[in-house]
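Peer 1: What follows is a protein structure lacking sequence information:
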């Protein structure tokens, strides 16, 4: 089972989508699925319920009320604080190929009529790594939500802190956590939705601080990798270690929600916490 899980993760990280291929081979069950069917289901395998990665634009489109999204800080781009070799060139290439300015998109939207601040991380941009722009945009989103008395829904997907920005990337852990705390102190609701993968410094900061923590099925959640932990502890870990279901069993995740039910579930949670549709 562990070998199968490792192969799934390897395929996810090494170009498993292959958008130009008419048939999608599921990295979990290995079944061939017509790509149009896979896309129709928003990148969910109809055979084994594997939840593939979604770009931020599609995630927003299937989550919020149509036409309600207004983006924050859309032109913010990263600098090169430690002069990391070729980092600037890499950023330019990614901005062109992905259409993103960095690894997170934030803004306001309505979910089932309820005004909400939403953030969506995109693994297509440097594996969703958190640098100065990701941290700043998330902190600003929480500050806006605190000021306006709005809830926050944040979809996480990240390989962790961005090494190309050195200690500046690590500082974002404290900054985002501080913004979450201020939002909480002012009575704001924060819902985290963990998607594949959520790891490293993102898990160790704002991803773990939600009032309600939701995860998609069988996604990878963790801080350090399995091999690092096993070599440190000198013992073998359970085969499902760091899967969403294991995390739910241990109390780290509150609920596991399939993609097709996510929008309705978020709307229900927001309503349960007293947020209502505002009259125009």
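Peer 2: Nice, I can see it. Owing to the predicted nature of the structure, the values given are computational and were not obtained by experimental measurement.

Peer 1: contacts, neighbours, all on C-alpha from now
Peer 2: Noted.

Peer 1: How about residue 202, nearest residue that isn't a chain neighbour?
Peer 2: residue 160 (5.3 Å; CA to CA, 6 or more residues apart in numbering).

Peer 1: Could you double-check that the one you found sits in contact with residue 199?
Peer 2: Yes - between residue 160 and residue 199 there is a contact at 5.4 Å, judged by CA atoms under 8 Å.

Peer 1: May I have the residues that are in contact with the residue nearest to residue 202?
Peer 2: 128-130, 198-203 (CA atoms under 8 Å, 6 or more residues apart in numbering).

Peer 1: Counting neighbours, which bits of whichever helix in the chain runs longest end up buried?
Peer 2: Identified as the longest helix of the chain according to DSSP state H is helix 166-185. Within helix 166-185, the residues that count as buried by 16 or more other CA atoms under 10 Å are 166, 168-170, 172-173, 175-180, 183-184.

Peer 1: for comparison:
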């Protein structure tokens, strides 16, 4: 039986004798894991270069898979079914039939009406975001297409654009999408992912709550369905307006949904919150949602819903 010192030497190679002498045959046979020389280095020029973006790690279970595997799984973790956050184009590709989608109202961009400045001027912030994410003009994109042959208009938010915040451009795109649905007799779907109203636009942002809610009344008067899909996270002015006004309110598994965040609520009421509070499963159990639909089943379920509504 080796003593603790011998065991430590085997693991670390810290013995002075091992640093100066070649290993004996007995030492060679005693274990392959011994380090016979200290300070062994590798020439950096010999290291293999690993392409960036090849692997993805699940933030929920730490499972590591290739990005291509994650893409095939519609950005749902193959191990724990965690739904990764994705952008509007990813949702369009998942839901619409191939080659059927048409982008709408892409020419509308945000403006700094108030000359607002926080840590930096709002106008400069917009310029930086447009440069970084050139494919985005604002936090919402709208597209029309078909779902297994059934027509549908989708307005989807992009969280990477100022947290998917609700501003005047989102309100305008939302409203024009409703008008498009009424003109072409199409159902309307909104995929929400937002932190709430955009503070840099002040009252202009808050007025979008009334504007979007009013447009949904017009859609209802036209006898057209509105499907609201809530994803992680959906908070603030979105959940206080059109996010919860759907003829059918659905959500992704595990999505965090509410008005104020759980930490703010806990500090306000001075009480611990129930387990799973504000998760989509909690909201479904308490009657705030009609159904939770995994992303992998979304297209087929939407087709069934639209077919049922249209008769």
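Peer 2: Structure's in. What do you need? Owing to the predicted nature of the structure, the values given are computational and were not obtained by experimental measurement.

Peer 1: mind checking what the residue nearest to residue 202 of the first structure lines up with in the second structure?
Peer 2: Counting by TM-score structural alignment, residue 160 of the first structure lines up with residue 196 in the second structure.

Peer 1: same deal with residue 228 of the first structure?
Peer 2: So, by TM-score structural alignment, residue 228 of the first structure is matched to residue 264.

Peer 1: Can you tell me the element the residue nearest the centre of the second structure falls in?
Peer 2: Centrality entry for the second structure: nearest residue to the mean C-alpha point is residue 85, 1.9 Å, by CA atoms, centre = their mean. For residue 85 of the second structure, there is no helix or strand it lies in under DSSP states H and E.

Peer 1: and if you look at residue 109 of the second structure?
Peer 2: Using DSSP H and E, residue 109 of the second structure falls outside every helix and strand.

Peer 1: who are the neighbours in contact with it?
Peer 2: 137-138, 169.

Peer 1: Likewise for residue 12 of the first structure?
Peer 2: The neighbours of residue 12 of the first structure, taking CA under 8 Å, 6+ apart as the test, are residue 27.

Peer 1: Let's see that with 10 Å instead.
Peer 2: The contact partners of residue 12 of the first structure, taken as CA atoms under 10 Å, 6 or more residues apart in numbering, are 6, 26-28, 52-53, 196-197.

Peer 1: Likewise for residue 98 of the first structure?
Peer 2: Going by CA under 10 Å, 6+ apart, residue 98 of the first structure touches 55, 122, 124-125.

Peer 1: so the aligned residue in the first structure for residue 131 of the second structure, which of the three states?
Peer 2: When the first structure is aligned by TM-score structural alignment, the residue opposite residue 131 of the second structure is residue 96. Classification of residue 96 of the first structure using DSSP: H, G, I helix; E, B strand; the rest coil returns helix.

Peer 1: circling back: my guess is the match of residue 228 of the first structure is in a strand, correct?
Peer 2: No - using three-state DSSP, the assignment for residue 264 of the second structure is helix, not a strand.

Peer 1: That one and residue 199 of the second structure, how far apart?
Peer 2: Using CA to CA, to the nearest Å, we find residue 264 of the second structure at a distance of 18 Å from residue 199 of the second structure.

Peer 1: Of those two, give the one with the bigger neighbour count.
Peer 2: Set side by side, residue 264 of the second structure and residue 199 show more neighbours around residue 199, with 15 against 10, by other CA atoms under 10 Å.

Peer 1: okay, the contacts of residue 12 of the first structure in JSON lines with secondary structure and distance to residue 70 of the first structure next?
Peer 2: Listed next are the contacts of residue 12 of the first structure as JSON lines, based on DSSP: H, G, I helix; E, B strand; the rest coil; distance: CA to CA, whole Å:
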{"residue": "6", "secondary structure": "helix", "distance to residue 70 of the first structure": "38"}
{"residue": "26", "secondary structure": "coil", "distance to residue 70 of the first structure": "34"}
{"residue": "27", "secondary structure": "coil", "distance to residue 70 of the first structure": "35"}
{"residue": "28", "secondary structure": "coil", "distance to residue 70 of the first structure": "36"}
{"residue": "52", "secondary structure": "coil", "distance to residue 70 of the first structure": "26"}
{"residue": "53", "secondary structure": "coil", "distance to residue 70 of the first structure": "23"}
{"residue": "196", "secondary structure": "strand", "distance to residue 70 of the first structure": "25"}
{"residue": "197", "secondary structure": "strand", "distance to residue 70 of the first structure": "26"}
